[in-house]
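Q: I need the structure of the sequence given here:
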Amino acid sequence: WSGEANKRVFLWAEQGIGDEIMYASLIPELAATSSKLIVQCDERLIPLFKRSFVDGIEYRCRKSPALEDSYDCHIPMGSLPNIFRPSLDSFSKASKAYLRCESERSQELRKTLLKGEAKTLIGISWNSSSPIAGAHHRNITLSDMAQHLDGPNVKLVNLQYGDVSDEIAKLREDHGIEVAEVSEIDNRNDIDGLAALIMACDQIVSIDNATVHLAGALGANTRVLLPFNRSWQWGLERSDSYWYGSLQLHRQKKPGDWKHALKTIK
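A: Modelled structure (predicted):
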């Protein structure tokens, strides 16, 4: 597909889940110009996409691809910006929040986490499992992040995917800092639940991973810690994101040194 109107279009994901979330910002524009739209994406995203985008879009996971006679043309998600975002000015069309969580679930999670206390809930994520070369440079230790953010009126909330119970226990043992975990939500596989948990928080602080893309797509108040050699979508020097209006970017000044970036987070 190269921009023709009134076509049956098959949009397929070819990258990681964070990229799928980012390029999903263009789904409404593609849907508006297509007679029919079929979206193949990570199946973990389908409930969230169905709630957030217009009715009539057909969703498929990789295990159930679209039949060739059901569409006229196709395009990978990563090629959509060539058509809809050809310049920085074209990002002015972008919606600040284009994904919607289950609001009632989010409100209940917030009540459960606060337990009647008047505290600021800060959701945190500190690790990336991306297979991209050099992705480990994005990571920060839980200890460094938590010690900077912790305070008497703060409650830290775990948004990190994977089994991090040992890290959280060690933080408690070494520094007396608690990180609240919501056992009912699998942060890796229950993306709809993670979205509700993100929106239950007052602020998100995360490295560059899928969680930060989800937070940006939801319009959550988010601070992103970026390594010295950061990914292309964050630009070179700017402190805001042209992909996500609710994000503020905090960059390393020297490779491997998070001190300056952490100090700029209030």
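
Q: switch to C-alpha atoms for all contacts and neighbour counts from now on
A: Noted.

Q: next, count neighbours for Ser183.
A: 7 (other Cα atoms under 10 Å).

Q: can you classify it by secondary structure?
A: Here Ser183 is coil, with the state taken from DSSP: H, G, I helix; E, B strand; the rest coil.

Q: for it, give its distance to Phe84.
A: To Phe84, Ser183 is 40 Å away according to Cα to Cα, to the nearest Å.

Q: correct me, but Ser2 touches Ile83?
A: Yes. Shown here, Ser2 and Ile83 form a contact pair, counting by Cα atoms under 8 Å, at 7.3 Å.

Q: His250 is in contact with Ser241, correct?
A: No. Look at Ser241 against His250 with Cα under 8 Å: they stay out of range, at 10.9 Å.

Q: the structure of the following sequence is requested for comparison with the preceding one:
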Amino acid sequence: MTDVTALEAEGNALLAAGHPEQAEQRARRLLASGSMTVTSFHLLALSVRAQGRIEECRDILGQMVERLPGNLTLRFELAETLLMLGDFERGWREYHHRYGMPHTASLERKVQKPRWDGRPIPGKTLLIHDEQGYGDTFQFLRMVSWAKQRSQARVVLQINLDQKGFAQRSAGADALVLRGELPPPFDVHCEMMSLPMAMGLTLSDLPGACPYLSAEPARVKRWRRRLARLPRPLVGLVWAGRPTHLNDAARSVTLDTLAPLGMPGVTFLALQKGPAEAQAATPPPGMRIERLGDEIADFEDTAAILSLTDLLISVDSSPVHLAGALGRPAWVVLPFVPDWRWLLEREDTPWYPSLRLFRQDRRGDWSGVVTRVASALAGVRDERRDPLSDRAPRRGV
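A: Have a look, this model is predicted:
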């Protein structure tokens, strides 16, 4: 007799340890034995997903959701899978369930007014509130002006303090209120990342007008003085995301991993914040790096620096979205199975015309990615050295 619970636990442990092939074997053994538990099917879905078989994962999750429509964790995972495949129509509908899971239920804002459904509501007030991470807000701030135009309403945007300045300089909101403050009276509301569902966002709608955010002029002036003595090209560098992110182990690297990028004629600006910033004190040999972490007080400083650099090279993190929203060139290094917003098998992104994507060819292998980035970077450096070349950095580099 098969010990279902033991095999499921073993499979999940293998998956967590980065061995999805073995985890898949356990899942299929369970299913062959007649185990039809949610855990067994879920283990199979996550195992094939980790191996990059995204369509197969979608099909398994789709079957599970048909049988268990009340399992919102499955519906959220299906949403991210659909969005990764570019199926926005169903993906945004399923993404609505992101606050129905045990670990996210406390994050949902309990609003005693109806959610906007995308229809015109002239004469009414629409409250749009930000949510989730900083990168999400940078990415979806573009839709506030779209919602203003579609709804024909007065728009009040509720936003966190760290990103208030960007919202003030962007179009769309008639009034701003900080997160945690009592908003003025409103008729309907919408979470920022529910705007795609309400408005029926499709890939063809992207990117919209870019750039749609701007840096604060006074900060740009100050950072221009700070960076003036450094030889170009100036390349911003971010090698680690927020450590508490669920997928941080897959997306973040160490500075030493990026050692092949160190080459004569390139000045790197360490924009890294958090615990990983300390790695800039001992950069890899041959990497000229200027530590800026202690001088960067907030995203306004980051935006000003990005406005002055030739390029940003970064893991999947909030500065990437800020660079894209500012229309600044950035190269993003992505794990084998990326976050849903980067889609699959493409070097560009419909969200940001100025970004270029470098993807892992094999799970966990950063060496190939870094080698390709280093080769492309050498081309940028050499172009700058060419006296006949255009001195301005190209769009997307």
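
Q: Ala135 of structure 1 matches what in structure 2?
A: In structure 2, the residue paired with Ala135 of structure 1 is Asp248, using TM-score structural alignment.

Q: which one is that match nearest to, not counting chain neighbours?
A: Gly241 (6.5 Å; Cα to Cα, 6 or more residues apart in numbering).

Q: do Asn127 of structure 1 as well
A: Closest residue to Asn127 of structure 1 apart from its sequence neighbours, by Cα to Cα, 6+ apart: Asn139 at 4.9 Å.

Q: how about the contacts made by the one you found?
A: Contact analysis of Asn139 of structure 1 by Cα atoms under 8 Å, 6 or more residues apart in numbering lists 126-128, 207.

Q: so which of these is the closest to Tyr59 of structure 1?
A: For these, the residue nearest Tyr59 of structure 1 by Cα to Cα is Ser128; the value is 26.9 Å.

Q: quick check: the closest one vs Met199 of structure 1, distance?
A: Taking Cα to Cα, one finds Ser128 of structure 1 at 21 Å from Met199 of structure 1.

Q: which one's more surrounded, those two?
A: Using other Cα under 10 Å, the more surrounded residue of Ser128 of structure 1 and Met199 is Met199, with 25 against 22.

Q: hmm, which of the contacts of Asn139 of structure 1 are common to structure 2?
A: Using both residues aligned by TM-score structural alignment, their matches' Cα atoms under 8 Å, structure 2 keeps these contacts from those: 126-128, 207.

Q: nearest to Leu225 of structure 1 among those?
A: Lowest distance from Leu225 of structure 1 to these (Cα to Cα) belongs to Ile207, with 4.7 Å.

Q: what's the match for that closest one in structure 2?
A: Using TM-score structural alignment, Ile207 of structure 1 pairs with Val315 in structure 2.

Q: repeat for Lys259 of structure 1
A: Taking TM-score structural alignment, the alignment pairs Lys259 of structure 1 with Ser367 from structure 2.

Q: so who does that match touch?
A: Thr257.

Q: and if you look at the one 3 residues further on?
A: For Val370 of structure 2, the residues meeting the contact criterion (Cα under 8 Å, 6+ apart) are 257-258, 260-261.

Q: looking at neighbours, which among those residues is most surrounded?
A: Leu261 (23 neighbours).

Q: residues contacting it?
A: Counting by Cα under 8 Å, 6+ apart, Leu261 of structure 2 makes contact with 287, 370-371, 373-374, 377.

Q: looking at those, which is nearest Glu383 of structure 2?
A: Nearest member of the contacts of Leu261 of structure 2 to Glu383 of structure 2, counting by Cα to Cα, is Leu377, at 9.8 Å.

Q: doesn't that closest one fall inside a helix?
A: Yes. Per three-state DSSP, Leu377 of structure 2 lies within a helix segment.

Q: how about Pro47 of structure 1, what's its partner in structure 2?
A: Pro47 of structure 1 maps onto Gly165 in structure 2, by TM-score structural alignment.

Q: ok, Cys101 of structure 1 next?
A: Cys101 of structure 1 maps onto Ala215 in structure 2 when the alignment is built from TM-score structural alignment.

Q: assign that match to helix, strand or coil.
A: coil.

Q: tell me the contacts of it?
A: 166, 300, 303-304, 307, 326.

Q: one more: Leu157 of structure 2?
A: Here Leu157 of structure 2 is in contact with 127-130, 173-177 (Cα under 8 Å, 6+ apart).

Q: and those, which two are the farthest apart?
A: Asp130 and Asp174 (15.4 Å).

Q: between those two, which has more neighbouring residues?
A: Under the criterion of other Cα under 10 Å, the comparison of Asp130 of structure 2 against Asp174 puts Asp130 first, with 23 against 15.

Q: that one against Gln163, yeah?
A: No. Using Cα under 8 Å as the test, Asp130 of structure 2 is too far from Gln163 to be in contact (9.9 Å).

Q: need the counterpart of Leu141 of structure 2 in structure 1.
A: In structure 1, Leu141 of structure 2 lands on Ala24 (TM-score structural alignment).

Q: one more: Ala325 of structure 2?
A: By TM-score structural alignment, Ala325 of structure 2 lines up with Ala217.

Q: same check on Pro335 of structure 2?
A: Here Pro335 of structure 2 is matched to Pro227 in structure 1, going by TM-score structural alignment.

Q: hang on, isn't that match packed against Ala261?
A: No. In this structure, Pro227 of structure 1 is not within contact of Ala261 by Cα under 8 Å, at 9.1 Å.

Q: need the residues touching each of these two.
A: 251-252.

Q: quick one, which of these two is more surrounded?
A: Neighbours were counted for Pro227 of structure 1 and for Ala261 using other Cα under 10 Å; Pro227 has more, 25 against 18.

Q: list the contacts of that one.
A: The contact partners of Pro227 of structure 1, taken as Cα under 8 Å, 6+ apart, are 137-138, 251-252, 255-256.

Q: got it, and Leu214 of structure 1?
A: The contact partners of Leu214 of structure 1, taken as Cα under 8 Å, 6+ apart, are 18, 21, 195.

Q: in helices, which of these fall?
A: 18, 21, 195 (DSSP state H).

Q: for the counterpart of the last one in structure 2, give its distance to Asp136 of structure 2.
A: Put plainly, it is Ala195 of structure 1. Aligned counterpart of Ala195 of structure 1 in structure 2: Ala303 (TM-score structural alignment). Per Cα to Cα, Ala303 of structure 2 is found 16 Å from Asp136 of structure 2.
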